[in-house]
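**Q** Below is the structure, and that's it, no one-letter string:
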């Protein structure tokens, strides 16, 4: 739902009543993941999407009904070979959709305002909503900020509310959106994509959908070369905060990299040592010059980042590995290096090379193999690990 934050904030400011349908779990292949939302106001205006068109009509009707009754409902949509007229996903997957009214009397409305304001201000915060549990708690919401401070109550047992706040903060710290089961004795994290897992639902526990709002992940591109300009553009398209860093001021200029969020003139290893990174950060080394690469990669391969890749020929790669070993980099650390960077697309131009690199980044993040889907019987979507590294090697 937070992906509709700007529009929903305007609706709240205008005093509109509306209903929000949010994907809370998916099974198999589905167009959109947990957190995807569609909202309908009292006049029938629609924003957002939960399935790319497959079930939007039925979800629209559920939103209208929720506005009429004031009650939240959880509905599952799938595909039925037996019923040709069933509303479902033609891709063969299933989605669970929570439909909740946001009216003057709804508990969600009081929490949603601060949550949407946090998104607008770029403040880290997470919104947790009950998606399974006692009927009277369905759709109840809790807002948790980065310091762990909760706003609102779910109305369950105080121990459950405390467990919910702790579990929500854990997903916020990892920048994840997904479902989690909580009980009075603690919480168990569940899959950020499918929502699968074990846990008690009722009466002793709840299942929450946690939507995290965190700053975009960072992509740091080292080397102010023509490939870097195309990669910065592709990185922005994927939602990264892109930094280009190079020690040469004549090349590292904002005019040469208009799509980058920032351009830094500094020695790459020195900049990497002082800038903020996390488990979602991707590092792309395009300099293929030993005096830059070796000290930079020696630092990078020892950091808990999501991706470290370096450009260069296979001969450059072998020479670089030899130099890194001589600097004390271990085989285990070297195994994290993706070099030559990118998937084998036959890329030639900077734009094609940027596509090759970002394709590998997505595959690493999502657990993909990078091979063509044609003729394969394996799942199209893969589950990702919690630390952002691939679930499939």
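**A** Arrived safely, thanks for sending. Because the structure is predicted, anything quoted here is derived from the model rather than measured.
**Q** Going by C-alpha atoms from here, please, whenever you check contacts or count neighbours.
**A** Fine.
**Q** so how far is residue 337 from residue 247?
**A** 22 Å (Cα to Cα, to the nearest Å).
**Q** now swap in residue 137 and tell me
**A** 47 Å.
**Q** ok, now residue 110?
**A** From residue 110 to residue 337 the distance is 47 Å (Cα to Cα).
**Q** wait, residue 33 sits on residue 191?
**A** No - counting by Cα atoms under 8 Å, residue 33 does not reach residue 191; the two are 11.3 Å apart.
**Q** Which of the two has more residues huddled nearby?
**A** residue 33 (23 against 18; other Cα atoms under 10 Å).
**Q** Now do the contacts for the more buried one.
**A** 23, 24, 25, 26, 193, 194 (Cα atoms under 8 Å, 6 or more residues apart in numbering).
**Q** what's the answer for residue 264, then?
**A** Residue 264 touches 243, 244, 245, 246, 252, counting by Cα under 8 Å, 6+ apart.
**Q** Quickly note the distance from the third one to residue 354.
**A** Plainly put, residue 245 is 17 Å away from residue 354 if you go by Cα to Cα.
**Q** where along the stretch 251-393 of the chain do the helices fall?
**A** 268-274, 290-300, 314-326, 331-334, 350-366 (DSSP state H, counting those that start in this stretch).
**Q** can you check the stretch 1-150 of the chain too?
**A** 5-13, 56-69, 107-120.
**Q** Using CSV, lay out the ones you listed together with distance to residue 130 and mean neighbour count.
**A** Converted to CSV, the helices of the stretch 1-150 of the chain look like this (distance: least, Cα to Cα, whole Å; neighbours: other Cα atoms under 10 Å):
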stretch, distance to residue 130, mean neighbour count
helix 5-13, 19, 15
helix 56-69, 16, 19
helix 107-120, 11, 19
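**Q** how about these in JSON lines, adding distance to residue 278?
**A** Formatted as JSON lines, the helices of the stretch 1-150 of the chain follow (distance: least, Cα to Cα, whole Å):
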{"stretch": "helix 5-13", "distance to residue 278": "25"}
{"stretch": "helix 56-69", "distance to residue 278": "37"}
{"stretch": "helix 107-120", "distance to residue 278": "20"}
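**Q** another one to put next to it:
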């Protein structure tokens, strides 16, 4: 979900290289059963069948969706597609996917890609946001609205007239649910339509304290995941000698009394992780004391169990002396020593174990073997229950308009011929 930066760059490049070839965007709006990708995944294709960016499956659907882009671009009308991956796809597309789910997609002509760049900018500002995609009663739909900011006070940008049918109060209510749950979901709205609403969750911000060899590996793994990475050190020479991926920032912090000010200028919210890698006891202690008092999502300390215990004990004593004893919540976000138990000892292996641990913590997962997980692998987004065509109303969890008189048209296989 939310791979807008890749999509926006690919769309801009395609417009420059092939300005006469229209683009189309596929959005996964609902999943029944098991699926490699979750609602909110997107695929950018063009009218000549090229796959430009993104993914909506493990590779079994992209080709077929791309072949349909020409028709969507020619008519200027979106279609909705339903792929039942539980069937034997060998007889359908010439290969067997062996999946166990049903994927529902909206494929729309992409006449203006700028909203994706705007969405990525909103994510980077870390103050909340949401994207609303409308699914109409005729089997079509469109990306319709973009929220910049918190649900109740953010600014709405309307990209399609269909969003007006929901009304500003309705849009705010939908965004509030998405931001509260941090999950994309479908909601029934007036005029027998559906609204697919997804929050613009801020990217993980990773602050690496210490510019040693391990910092490079940490930065490379984190950059691959699209995290915003900053390397901080009191030794400018080490910072300048690092070989870092594009986009990773460096920042010298020459004195320990400058730690609070440095943190104040960086993200320090629940989507922020700090890894203490300096190998200098006083430096790690200064950063640990300061970060423990902030509402961060993760703090990790590199080193042996004994060294980590010494640091934590010293930090706890210092905070208690200041009248701010360590709380249970603060202890819970502290991971010392850092990382999952993967067994590797090289800088790259240690970085991999730490990045994997941060990823697990940010998704509220234990980080164990998937083969031993008893619950579903992927967290499911709740889908509103709707009134059956000839039955009594059933409870719905949509915020607008209550239950619908008919099931959502997302269930049709392909309305492109209508």
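**A** Yes, it's here. Please read these numbers as outputs of a predicted model, since none were measured by experiment.
**Q** Assuming the best superposition, what's their TM-score?
**A** The TM-score (TM-score structural alignment, normalised by the length of the first structure) is 0.76; 356 aligned residues with a Cα RMSD of 3.6 Å.
**Q** is it possible to export the helices of the stretch 251-393 of the first structure to a markdown table including distance to residue 85 of the first structure?
**A** Putting the helices of the stretch 251-393 of the first structure into a markdown table (distance: least, Cα to Cα, whole Å) gives the following:
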| stretch | distance to residue 85 of the first structure |
| --- | --- |
| helix 268-274 | 57 |
| helix 290-300 | 54 |
| helix 314-326 | 56 |
| helix 331-334 | 55 |
| helix 350-366 | 34 |
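**Q** Turn those helices into JSON lines, including mean neighbour count and distance to residue 225 of the first structure.
**A** As requested, the helices of the stretch 251-393 of the first structure are exported to JSON lines (neighbours: other Cα atoms under 10 Å; distance: least, Cα to Cα, whole Å):
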{"stretch": "helix 268-274", "mean neighbour count": "17", "distance to residue 225 of the first structure": "14"}
{"stretch": "helix 290-300", "mean neighbour count": "19", "distance to residue 225 of the first structure": "13"}
{"stretch": "helix 314-326", "mean neighbour count": "15", "distance to residue 225 of the first structure": "17"}
{"stretch": "helix 331-334", "mean neighbour count": "14", "distance to residue 225 of the first structure": "25"}
{"stretch": "helix 350-366", "mean neighbour count": "21", "distance to residue 225 of the first structure": "10"}
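**Q** Which of these sits closest to residue 208 of the first structure?
**A** Relative to residue 208 of the first structure, the nearest member of the helices of the stretch 251-393 of the first structure by Cα to Cα is helix 350-366, separated by 22.7 Å.
**Q** Tell me the residues of the second structure aligned with that closest one.
**A** Per TM-score structural alignment, the counterpart of helix 350-366 of the first structure in the second structure is residues 347-363.
**Q** Which residues outside that stretch are in contact with it?
**A** 213-215, 217-218, 221-222, 271, 273, 297-298, 300, 338-342, 344, 366-367.
**Q** repeat that with 6 Å
**A** 214, 217, 218, 338, 339, 340, 367 (Cα atoms under 6 Å, 6 or more residues apart in numbering).
**Q** now swap in stretch 198-210 of the second structure and tell me
**A** 123, 126, 129-131, 178-179, 182, 184, 227-233, 271-278.
**Q** Quickly note the distance from residue 91 of the second structure to residue 83 of the second structure.
**A** Following Cα to Cα, the distance that separates residue 91 of the second structure from residue 83 of the second structure is 14 Å.
**Q** who has more neighbours, those two?
**A** Neighbour count, other Cα under 10 Å: between residue 91 of the second structure and residue 83, residue 83 has more, with 18 against 9.
**Q** Could you find the counterpart of that one in the first structure?
**A** By TM-score structural alignment, residue 83 of the second structure lines up with residue 77.
**Q** again with residue 145 of the second structure
**A** Checking TM-score structural alignment: residue 145 of the second structure goes with residue 142.
**Q** and if you look at residue 29 of the second structure?
**A** Per TM-score structural alignment, residue 29 of the second structure is aligned with residue 24.
**Q** OK, contacts around that match?
**A** So residue 24 of the first structure contacts 34, 96, 97 (Cα under 6 Å, 6+ apart).
**Q** distance of the spatially closest residue to residue 269 of the second structure that is not a sequence neighbour from residue 330 of the second structure?
**A** Distance criterion Cα to Cα, 6 or more residues apart in numbering; nearest residue to residue 269 of the second structure, sequence neighbours excluded, is residue 296 at 4.9 Å. Residue 296 of the second structure sits at a distance of 9 Å from residue 330 of the second structure (criterion: Cα to Cα).
**Q** just residue 343 of the second structure next, same as before
**A** 27 Å.
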